[in-house]
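> okay, predicted coordinates and the sequence, questions at the end:
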Amino acid sequence: MKIQEECKSRFESLIANFIDTNSYFANSLWEEIETRYSEPQRTYHNLNHLYQMLGEYDLVSKELKDPEITLFALYYHDLIYDVTSKTNEDESANIAKERLSVLKIENERIKTCMEHILATKSHRLGDRCHPDTSYFLDIDISILGSEETKYYEYANNIRKEYSIFSDADYQTGRVQVLHHFIENIRLFHTDIFFDRYEMRSRHNVKLEIHSFLKGELI
């Protein structure tokens, strides 16, 4: 309950700058987020994920050019999550656009929010990306730098989300994703997250890949 209450409280504080938080629309905004992130098939991309990201966001919020928009991106980036779909990020970004437009947020700021969300497709930066996008991507994958036991829990929760796939198919897809991360010179774009999580993240990712080679899941 603490996690749900904290996520709700932080969201209400965010939208209080734009709308009466006691209004029906304000309540509907949170209810939509809570309902989506509480879908039964979500064993990782749920409110726990948002809560963990909020903790990482707090560590770097003072470094951000537009912390409000980064926080909106945090709440909306996985609003749509279907493991069989390739348009989750696009759909989530479009919903964020609609909701922020009703809040009368400037178009350029809305575009930045969408940019943050869409960047999670590849977790790579474009040539002219907003400076906060690098922080947002690092916040999103900070779980990779967890202590081993927490990483094991994360890896197993991801497997549960893909339970409709066979072990063989899941292994192929998951290893591809993990290699996508470690083939980069650095997993983390910002020095703050690089110094904090890079070495441990590489260790964890390689450990997971090795577990698949042994025919097991860590």
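Noted; the coordinates are in hand.

> for the rest of this, base every contact and every neighbour count on C-alpha atoms.
Fine.

> select the longest helix from the chain.
Counting by DSSP state H, the longest helix found in the chain is helix 191-213.

> okay, now the one to match up with it:
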Amino acid sequence: MNLHEHWLESWRQLGASATDESLYLQLVACYSEPHRHYHTVQHLTECLALLEAVEDQADRPAEVAIALWFHDAVYQPKRHDNEQKSADWASRSILAAGIDHSVADRIHGLILATRHNAAATGRDAQVLVDIDLAILGASPERFAEYEAQVRKEYAWAIGPLYRRGRRKVLEEFMARPTIYSTESFRSTREAQARINISRSLAALR
């Protein structure tokens, strides 16, 4: 996938008359920060590729695309307001591009849905959140890589602290009736996600 071409096309579909090249470079720089190991350009690229496969399920695929571009724009592992800051940045950027406030508000809400603290509501939020959580149902090899990447991002957390926190996150996903909200992700990733998470929880114990 050519990220720059995807960026230009997403803004064109959103209705922007011009795109901010410096904003693109800022975002790529953010996803390339040295403290990131999972929330990187790799994750962004995987998410955008998944959207291409399921964009017909979204009501406003261009809005989902821009939300994906910004959803981890701000990422500091020790903070709890990353999604809020990312959503605020997206909203400011959309308004600066001369796009309607209603679009900015919807994308702001989509990014906040990636906090994963409640079930996603609305087709676009469900598609976005399922894409963001697709890694849970990845192949065992990619899931193992993801687990190692997340651990590196939390290298500052000593063993017991990390295991408790990670266990809590994974147990919350396992407790859901379904991890994924859309049928396409449930049919292709739900079973594997539960296998992956179960193995991870066993290792954490």
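Structure received. Because the structure is a prediction, the values reported are computed rather than measured.

> what's the TM-score for these two chains?
The TM-score (TM-score structural alignment, normalised by the length of the second structure) is 0.95; 203 aligned residues with a Cα RMSD of 1.3 Å.

> about what we covered before: quick one: the longest helix of the first structure to chain centroid distance?
Between the centre of helix 191-213 of the first structure and the centre of its host chain there is 17 Å, according to Cα atoms, centre = their mean, to the nearest Å.

> skipping adjacent residues, who's closest to residue 97 of the second structure in space?
Nearest residue to residue 97 of the second structure, sequence neighbours excluded (Cα to Cα, 6 or more residues apart in numbering): residue 16, at 6.1 Å.

> give me the neighbour count for the aligned partner of residue 109 of the first structure in the second structure.
In the second structure, the residue matched to residue 109 of the first structure (TM-score structural alignment) is residue 103. Other residues lying near residue 103 of the second structure total 16 when counted by other Cα atoms under 10 Å.

> what helix or strand does residue 103 of the second structure sit in?
helix 101-113 (DSSP states H and E).

> and that helix, what's buried?
103, 104, 105, 106, 107, 108, 109, 110, 111, 112, 113 (16 or more other Cα atoms under 10 Å).

> rewinding a little: return the set of buried residues in the longest helix of the first structure.
Here helix 191-213 of the first structure shows 193-194, 197-198, 200-202, 204-205, 207-209, 212 as buried, counting by 16+ other Cα under 10 Å.

> distance of the residue nearest the centre of the second structure from residue 82 of the second structure?
The centroid of the second structure falls nearest to residue 132 when counting by Cα atoms, centre = their mean (3.7 Å). Look at residue 132 of the second structure and residue 82 of the second structure: by Cα to Cα, to the nearest Å, they are 15 Å apart.

> contacting residues around the aligned partner of residue 94 of the first structure in the second structure?
In the second structure, residue 94 of the first structure lines up with residue 88, judged by TM-score structural alignment. Residue 88 of the second structure sits next to residue 108 when contact means Cα atoms under 8 Å, 6 or more residues apart in numbering.

> swap in the one 3 residues further on?
Residue 91 of the second structure makes contact with 104, 105, 107, 108, according to Cα under 8 Å, 6+ apart.

> gap between it and residue 77 of the second structure?
22 Å.

> still on that earlier bit, leaving out the residues flanking it, which one is nearest to the residue nearest to the centre of the second structure?
Nearest residue to residue 132 of the second structure, sequence neighbours excluded (Cα to Cα, 6+ apart): residue 47, at 6.5 Å.

> pretty sure that neighbour sits against residue 131.
Yes. Judged on Cα atoms under 8 Å, residue 47 of the second structure makes contact with residue 131 at a distance of 5.9 Å.

> what about the aligned partner of residue 49 of the first structure in the second structure, which helix or strand?
Residue 49 of the first structure maps onto residue 43 in the second structure, with residues paired by TM-score structural alignment. Element membership for residue 43 of the second structure, per DSSP H and E: helix 41-54.

> average offset of that helix relative to the first structure?
Compared with the first structure after fitting, helix 41-54 of the second structure has a mean deviation of 0.7 Å; criterion: mean Cα distance after the TM-score superposition for the first structure.

> which residues touch the match of residue 49 of the first structure?
Going by Cα under 8 Å, 6+ apart, residue 43 of the second structure touches no other residue.

> that older thread, quick one: the residue nearest to residue 132 of the second structure from residue 183 of the second structure, how far?
The gap separating residue 47 of the second structure from residue 183 of the second structure is 17 Å, by Cα to Cα.

> what of residue 17 of the second structure?
With Cα to Cα as the criterion, residue 17 of the second structure and residue 183 of the second structure are 35 Å apart.

> repeat that for residue 89 of the second structure.
Computed as Cα to Cα, the residue 89 of the second structure to residue 183 of the second structure distance reads 31 Å.

> got the contact list for residue 205 of the first structure?
Shown in contact with residue 205 of the first structure (Cα under 8 Å, 6+ apart): 144, 178, 182.

> please disregard the earlier target; I meant residue 42 of the first structure.
Applying Cα under 8 Å, 6+ apart, the residues contacting residue 42 of the first structure are residue 161.

> what about residue 148 of the second structure, neighbour count?
Neighbours of residue 148 of the second structure using other Cα under 10 Å come to 14.

> measure the equivalent of it over in the first structure to residue 169 of the first structure for me?
Counting by TM-score structural alignment, residue 148 of the second structure corresponds to residue 156 in the first structure. For residue 156 of the first structure, the distance to residue 169 of the first structure equals 15 Å [Cα to Cα].
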